[in-house]
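pasting the structure only:
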């Protein structure tokens, strides 16, 4: 990692409907990095769009570009940041906004960029530009399945906060733009500078073990009353055994039919969903109570601490003890 004082041009792509935090979060991190490195970072952040007209974000806030895409034609780019944009439709669910013109521009800019990154569903733009083929990538959990179905050449992992694959980085949910930007600073200037920036932002330099996008299975939208009723039943009886046979009997269907429904509706088996739900409930107890691990394991249906620990390692790549140490928010 080099700390030489040189210009690092960072380009944030603007387009209609772009997520506001995706655009403003990274520049804040890089601005602090300049200050915390006494200017050694050399970061220069510009917002680029098709024209110099104001761009209306998804939040309704209008942003003025610093430069047009054509205005960057002769410049070497250090880091290209592609934000996301989504719309929510009652029938279609969450849809990504991927303007073919923006995709073409991103593809052109990437050819002379040292490092290409996406935030949230910006990964769909990178995918459409062919920049994620043969790579592992992440995106917002709500569109991960959509990304995987549309681009089978990409190994989509909906779990991590961000993923680095060579010179291509992809970030998860909207607020993950800060985690991703801190990781970029650490890669450029070292952990010490990134840690100072994180302290200024009052956030962790690294969430433990590449922390998961929490609540993924619990937030997914169900399209049938039957599966929604089953999900509520699971949460009401989280401390019970909750076998596939138990759930099938509750729903008055066969075991195989239950498994097919979970896979088609939620993209996972009943066992996977139940374990994720147990981890979610345990996570809340670790954050807000002083209950022992034994007590939490019992209340959340894990039975033993060993089972609780294994589930946390599997789902969150951390331990319950480490999670509590990092995310304890109150007394109870």
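Structure's in. What do you need? Since we're looking at a predicted model, the values are computed, not measured.

from here on, contacts and neighbour counts on C-alpha atoms
Noted.

tell me which strands and helices the helix or strand hosting residue 127 is in contact with?
In this assignment (DSSP states H and E), residue 127 forms part of helix 122-128. Contacts defined by 3 or more Cα pairs under 8 Å, 6 or more residues apart in numbering; DSSP states H and E place helix 122-128 against strand 77-82, helix 100-110.

same thing but at 6 Å, please
Packed against helix 122-128, as judged by 3 or more Cα pairs under 6 Å, 6 or more residues apart in numbering; DSSP states H and E, are no other helices or strands.

Identify each buried residue in it, please.
122-128 (16 or more other Cα atoms under 10 Å).

can you check stretch 225-236 too?
Buried-residue list, stretch 225-236, by 16+ other Cα under 10 Å: 227, 230-231, 234-235.

Same check on stretch 132-148?
Neighbour counts over stretch 132-148 (16+ other Cα under 10 Å) mark 132-133, 135-145, 147-148 as buried.

now stretch 206-219
For stretch 206-219, using 16+ other Cα under 10 Å, the buried residues are 206, 210-214, 216-218.

again, but for stretch 95-115
Applying a neighbour-count criterion of 16+ other Cα under 10 Å, the buried positions in stretch 95-115 are 96-98, 102-103, 105-107, 109-110, 112-113, 115.

Between all of those residues, which two are separated the most?
96 and 112 (25.7 Å; Cα to Cα).

try it against this one:
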């Protein structure tokens, strides 16, 4: 029997959230499918216009009855929703196996009273506002997605793919979710505990040459990655490279490489059951003690604490 997915839309929703539907669509192509039926829902039915001006045809929501109800988000924290939408969401959440929000859709879950006592995430830019509005929730702003008591929430933008893949994994297993990700040409879903932030984005290099050096470093973390090696990757002299790197990123090359290594190591710890010494070796630290000191500088906690938190979340 197919599981029904209802995606709740409203005027001004973010069109990228529709990518979540594609995850279920591709899952239907896997052996044994189709597994899902998908319905776009809205208060009045008919075309609903996204924030990009693209209309999507919807059905009017009526009696609850979907296996999973999902709420789209907007570019900004959602304003107060209509009473009818909130009433439907409350009823649908009780009748559904799972309720999920994408991005700032978490604000609508909050309006419906679904966040009280629950862990939740949203787009990093709206996380503190979400906590302010719903103080009885526990907002974790640096998470890709969270599940708590069958209420799921995700970060913004493309995190809806990670959320939908996690739902597929829960239903059909890790191999099917991995096959869906491969079909969609995306990395197999990021773990829920993985950071919303990317070290490469945080460094914000302004020139192609420094970007090339950072990309080279990220792909070769197990190598020593001396300044000379990075300068060669950027096709600059050591002196030119060191000066340009600090001007563009505000960091020394050594500090930036450490940031990349810490990010890679944390992802390994949170996304699997790797031993700490293996993580240290694969991320280029070699020495677990060196990695421990880098973690404390970056996060204020050692790798073992990250590992314990990941296990508890799992």
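On my side now, so go ahead. Here the structure is a predicted model, which means the values were calculated and not measured.

and which of the buried residues of helix 122-128 of the first structure is nearest residue 167 of the first structure?
Proximity of those to residue 167 of the first structure (Cα to Cα) peaks at residue 126, which lies at 12.7 Å.

Now do the strands in the stretch 1-150 of the first structure.
8-13, 43-49, 55-56, 62-63, 67-68, 77-82, 86-89, 93-96, 113-118, 136-137 (DSSP state E, counting those that start in this stretch).

what's the matching residue for residue 162 of the first structure over in the second structure?
In the second structure, the residue equivalent to residue 162 of the first structure is residue 145, according to TM-score structural alignment.

Then residue 84 of the first structure?
Checking TM-score structural alignment: residue 84 of the first structure goes with residue 73.

Can you report how many residues lie near its match?
31 (other Cα atoms under 10 Å).

isn't it right up against residue 106?
No: using Cα atoms under 6 Å, residue 73 of the second structure makes no contact with residue 106, being 7.6 Å away.

the longest helix in the first structure is where?
When the first structure is parsed with DSSP state H, its longest helix is helix 270-288.

So which bits of that one are buried?
For helix 270-288 of the first structure, a neighbour-count test (16+ other Cα under 10 Å) marks 270, 273-283, 285-287 as buried.

helices and strands around that helix, which ones?
helix 320-327.

sorry, back to before: mind putting the buried residues of helix 122-128 of the first structure in TSV, distance to residue 260 of the first structure included?
Formatted as TSV, the buried residues of helix 122-128 of the first structure follow (distance: Cα to Cα, whole Å):
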residue	distance to residue 260 of the first structure
122	31
123	29
124	28
125	32
126	32
127	29
128	31
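
want to throw the strands of the stretch 1-150 of the first structure into a markdown table with distance to residue 256 of the first structure?
Below are the strands of the stretch 1-150 of the first structure laid out as a markdown table (distance: least, Cα to Cα, whole Å):
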| stretch | distance to residue 256 of the first structure |
| --- | --- |
| strand 8-13 | 47 |
| strand 43-49 | 51 |
| strand 55-56 | 48 |
| strand 62-63 | 51 |
| strand 67-68 | 55 |
| strand 77-82 | 42 |
| strand 86-89 | 31 |
| strand 93-96 | 27 |
| strand 113-118 | 39 |
| strand 136-137 | 31 |
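
Give the aligned equivalent of residue 17 of the first structure in the second structure.
Matched by TM-score structural alignment, residue 17 of the first structure corresponds to residue 12 in the second structure.

Over to residue 203 of the first structure?
Aligned counterpart of residue 203 of the first structure in the second structure: residue 186 (TM-score structural alignment).

can I assume that match sits in a strand?
No: under DSSP: H, G, I helix; E, B strand; the rest coil, residue 186 of the second structure sits outside any strand and is assigned coil.

Next, count neighbours for it.
By other Cα under 10 Å, 12 other residues sit near residue 186 of the second structure.

how near is it to residue 114 of the second structure?
For residue 186 of the second structure, the distance to residue 114 of the second structure equals 31 Å [Cα to Cα, to the nearest Å].

same thing with residue 105 of the second structure?
Per Cα to Cα, residue 105 of the second structure is found 12 Å from residue 114 of the second structure.

cool, and residue 184 of the second structure?
31 Å.

now do residue 164 of the second structure
19 Å.

So between those two, which is more surrounded?
Between residue 164 of the second structure and residue 114, residue 164 has the larger neighbour count (other Cα under 10 Å), namely 24 against 19.

To which residue of the first structure is the more buried one aligned?
Residue pairing (TM-score structural alignment): residue 164 of the second structure is matched to residue 181 of the first structure.

Also residue 132 of the second structure?
Structural alignment (TM-score structural alignment) places residue 132 of the second structure against residue 149 in the first structure.

returning to that earlier point: tell me the one among the buried residues of stretch 206-219 of the first structure nearest to residue 78 of the first structure.
Looking at those and their distance to residue 78 of the first structure, the nearest is residue 206, at 22.9 Å (Cα to Cα).

quick one: the closest residue to the closest one other than its chain neighbours from residue 169 of the first structure, how far?
Distances taken as Cα to Cα, 6 or more residues apart in numbering place residue 179 nearest to residue 206 of the first structure, at 7.1 Å, with adjacent residues excluded. To residue 169 of the first structure, residue 179 of the first structure is 12 Å away according to Cα to Cα.

Could you do residue 65 of the first structure as well?
Relative to residue 169 of the first structure, and taking Cα to Cα, residue 65 of the first structure is found at 23 Å.

To which residue of the first structure is residue 48 of the second structure aligned?
For residue 48 of the second structure, the residue aligned by TM-score structural alignment is residue 55.

Its match and residue 65 touch, don't they?
No: using Cα under 6 Å as the test, residue 55 of the first structure is too far from residue 65 to be in contact (7.5 Å).

Tell me the residues of the second structure aligned with the helix holding residue 127 of the first structure.
Helix 122-128 of the first structure corresponds to residues 105-111 in the second structure, going by TM-score structural alignment.

so how far does that stretch sit from its counterpart in the first structure?
Mean deviation of stretch 105-111 of the second structure relative to the first structure after superposition (mean Cα distance after the TM-score superposition for the first structure): 0.9 Å.
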